[in-house]
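Trainee: have a look at this prediction, sequence included:
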Amino acid sequence: MNQNNNPLEIAKQFVDQLYAFRDNYFIDCGNASNVSQPLKSNDSKQIQVNHKLREVLSRLDELSVAYSEWTASDRALYELQRGRALNISDKESDGLEAKEALSRAVKLRPELSEAWNQLGEQFRKRGDYSSALNCFESALKHEMNKISLRNASMVLRQLGTTPEEKNSNLLKSVERAKKALECDVCDGISWYILGNAYLTLFFKSQTKRDESILKLCKAAYLKAYNDEKATNQTDFLFNYATVCHFDLDFERALNCLQRAITIDPEWEEPLDKQTGLTAYLKDMCSMIDKLASLKSRRIKLLIDSLNKDSKLKIYDKKKFVEIKGLEIGTNQSTDLICKEFFACYKTGPVFQHFCLQMRSFRVIDYIAKVFCVEN
């Protein structure tokens, strides 16, 4: 096929522009600078994307007038672009048409890894994770590439019927994500996928939770956070905000949520989470203020209750010292008796806690008497 005005190259450009329109929709529409202003119904992102899709499909039809004269290889490339365009839609009919086009593409050119990836994405959207994984693995048989590896990592986390199978697939998910980074260690999206794999392994593993896995997750997310392409992914920003919240890095959590809201104000979850986190922090500030206002009589009663605790009788002959009498660093053979107040918050799948430690308690060997207040 003549390279001048190559219809396949033009088709690819049309589809690339369609995806760019979707990915930069709110920024290009000027909504990113004013997220507090509600969008009009006719500004709905998906409606506009679907409208743009119709225009692109019409252009693709115009380019395919000589389809019957093309080689099998060229027809496969055309079907790839048509299926790729249809994959952007949320309509069932478009999904079926995308599946048909992409199936034709891989039959005409089985080594076309991008077509396998797009077909796998269509299966994934339908919840057929086994078929999706087969597509990504088929792509990898012909070409080791980061997109297939990342996609395989994602769907593996959805597979498995027994606890053993699920745990095995979680480990495989991490390995696929690592291999994706071997293809391109600077790819922020691959770091994000690896972070997701670690995060899922941390929370869903059938074995005891390993804090080192959470550290690996945070390290991977931080790598992604420093990549401009990744920070334009609202799902990454939301997930990273969740991890930062869990890690009590509230400032970064709020920054991530605000950026997610800016990029896609139609997605309600980041705004809901931002509202909840802001309320949580206000409650913490209120508790701190109340603690600071405790009267000396109340503090004395708390200390006296420690002295009356029968479990502490073994320390009757020990020497008591004030906190100010402790040395900086490790105090050998010294424990702390204190009372702590915890506020427990149910935030999604985990409980967050905030400790308000009482002041000026006497110190001996470490025993803490804890009172929990559930909010």
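Mentor: Okay, I see it. Residues are numbered from 1 along each chain as shown.

Trainee: hey, let's count contacts and neighbours off CA atoms from now on
Mentor: OK.

Trainee: measure the most centrally placed residue in the chain to residue 291 for me?
Mentor: Closest to where the C-alpha atoms of the chain average out (CA atoms, centre = their mean) is residue 239, at 2.8 Å. Computed as CA to CA, to the nearest Å, the residue 239 to residue 291 distance reads 33 Å.

Trainee: ok, and here's another one to check against it:
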Amino acid sequence: MIGAMSRQNHVNKEEEGGSDLMRKATEAADDLYRMRDTYFPSDSNDKTYKLQTQSQIALNLLDSIPPEERKLPTQRATYEYLKGKILDVFPEYSKKAEDHLSKAVKLNPSLADAWLCLGNCIWKKGDLTATRNCFTLALSKGPNKKILSQLSMLERRMAQGKKHCLFNHVYHDFEFCFLYVCSLSCLLTFSCLSLGADNQEEIVAESIKHAKEAIALDVKDGNSWYNLGNACLTCFFVTGAWDHSKLQQSLKAYQNAEKDESMKLNPDLYFNCATVNSYLENYERALSGFEAAASIDPCLNATEEVEKMINLFDKLDNLLKGQIKAKRLASLTSSLSEVQLNPSYRRATIDNLLDGLNKKIAVVGKVLFFIKHENITPLYYLVCDSNQICFVLTVYGISNDAIKEGDQITLLDPSFHNNGFSWNEKHYEFRSVRVDFLEQVHVNGKPVPPRHSVRSSIFAQHKP
């Protein structure tokens, strides 16, 4: 009897030892992914080396579990899952990782985390349908905020279909980055390709739905809020880049994400929030956001975004302070008061406008300069109204050959903003009017032809 009890105690100790090693291997895998998501050295090769080193340590720890402690199907499934997860920590697709994760779900189909990891692994080789199947199967095991967020992200990727346009600006996602684009590039001029899936809007609506479901499971989870922000930003472009309420929803979601301490080391959150602020022309907040992103991850192009913006503002400042002779301005603007307007619109000058949308108001002006800068959108012009007051015109959704220097333009329902902010001890101040659609501007007395309309798209790719 005593001998039997001793043998049982010995078996229990061995089981405890095996489970302890499995627990340590699980913690090592979690630490590996934490490093992937929060370690951003100035040299990306340092990160690759560290991931390789730490992944090998984690694999060695996993393989130190005695074979007899991974005989049961559930034990073997956990072992295969952890091995596949560790091997899949790199951005490149790994056939070995897929093989181990596939074994894990066959041995234990109830292992939701293994289905999630398998889906992420398959995503890297471009099989989006199989990826969705994995996420759906994972979700069938029970509500899970991580799975819902990944499914939401995948749906945004599926919405683009197979065709896309060349990109310029970037907004980043949690393992994948999304690039919003226009059909005109400062490097190349080309025709915009079709926007992908026919049911884009429906798929993105599903993406938003799943993002909200993730938040409902844990309203304090920053990553779920971050994911919703990305979904709303995608929706803004997919639906024609006109509904600014989607941008405001995206901005609010990012701000909620920032309340979670675990998101403080996510540079993409600050980058994306800055991108939205830039598009909304909240320039000071955009600059601060890009600077915060750069301080966390020097390898992001956030510093370059700050430099581009400051270079542009310096150009605007120099032009606005430049000495254009009064006689020259008087000559350029002399005919503006004679421009005939639609009777339903009231004529105004830039100093009569209120901040925000000015409905049923028309401002007539002369284009003095087209201001070249390093980004595709928006287009910037220096314009002078009939009172010889100069202001900045920002143009979205219209090609750069629709409005030229010397053109007389009529701005309908102008969206006005009085900009004033400081950066690095330099103060910038200028008045601006924003144009988002062809219908908001007439050039030389005529509506802008539809061929000048430019629509944005989304292109997703694996983050390097």
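Mentor: Good, I have the coordinates. What you see is a predicted model; the values in this text were computed from it and never measured.

Trainee: what do we get in the second structure for the residue nearest to the centre of the first structure?
Mentor: Matched by TM-score structural alignment, residue 239 of the first structure corresponds to residue 272 in the second structure.

Trainee: what's in contact with the longest strand seen in the first structure?
Mentor: Using DSSP state E, we find that the single longest strand of the first structure is strand 337-347. With CA atoms under 8 Å, 6 or more residues apart in numbering as the test, strand 337-347 of the first structure has contacts from 302-303, 306, 351-358, 361-375.

Trainee: pull out the buried positions in it.
Mentor: By neighbour count on 16 or more other CA atoms under 10 Å, the buried set for strand 337-347 of the first structure is 337-339, 341-343, 347.

Trainee: mean shift of it relative to the second structure?
Mentor: Strand 337-347 of the first structure, aligned to the second structure and superposed, deviates on average by 5.8 Å (mean CA distance after the TM-score superposition for the first structure).

Trainee: distance between that strand and the chain's centre?
Mentor: Centre-to-centre, strand 337-347 of the first structure and its host chain are 28 Å apart (CA atoms, centre = their mean, to the nearest Å).

Trainee: the second structure: which residue goes with residue 176 of the first structure?
Mentor: In the second structure, residue 176 of the first structure lands on residue 210 (TM-score structural alignment).

Trainee: related to what we said a few turns ago, how about the match of residue 239 of the first structure, nearest residue that isn't a chain neighbour?
Mentor: residue 171 (5.3 Å; CA to CA, 6 or more residues apart in numbering).

Trainee: what about the helices in the stretch 101-250 of the second structure?
Mentor: Here the stretch 101-250 of the second structure has its helices, by DSSP state H, counting those that start in this stretch, at 112-123, 128-139, 145-159, 200-217, 222-238, 244-257.

Trainee: which one of these lies closest to residue 94 of the second structure?
Mentor: helix 112-123 (7.2 Å; CA to CA).

Trainee: now for that closest one, which elements pack on it?
Mentor: The helices and strands touching helix 112-123 of the second structure, judged by 3 or more CA pairs under 8 Å, 6 or more residues apart in numbering; DSSP states H and E, are helix 73-87, helix 95-107, helix 128-139.

Trainee: just the strands in the second structure please.
Mentor: Counting by DSSP E, the strands of the second structure are 171-172, 176-181, 346-348, 356-357, 361-371, 379-385, 390-395, 408-412, 415-423, 426-435, 441-443, 446-447, 457-462.

Trainee: show me what the fourth one is packed up against.
Mentor: Other elements packing on strand 356-357 of the second structure under the criterion 3+ CA pairs under 8 Å, 6+ apart are strand 415-423.

Trainee: buried sites along the strand it packs on?
Mentor: Buried, per 16+ other CA under 10 Å, within strand 415-423 of the second structure: 415-417.

Trainee: over to stretch 256-266 of the first structure?
Mentor: For stretch 256-266 of the first structure, by 16+ other CA under 10 Å, it's 256-266.

Trainee: distance to residue 93 of the first structure added to those, as JSON lines?
Mentor: Conversion of those to JSON lines gives the following (distance: CA to CA, whole Å):
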{"residue": "256", "distance to residue 93 of the first structure": "35"}
{"residue": "257", "distance to residue 93 of the first structure": "34"}
{"residue": "258", "distance to residue 93 of the first structure": "35"}
{"residue": "259", "distance to residue 93 of the first structure": "33"}
{"residue": "260", "distance to residue 93 of the first structure": "30"}
{"residue": "261", "distance to residue 93 of the first structure": "30"}
{"residue": "262", "distance to residue 93 of the first structure": "31"}
{"residue": "263", "distance to residue 93 of the first structure": "28"}
{"residue": "264", "distance to residue 93 of the first structure": "26"}
{"residue": "265", "distance to residue 93 of the first structure": "27"}
{"residue": "266", "distance to residue 93 of the first structure": "24"}
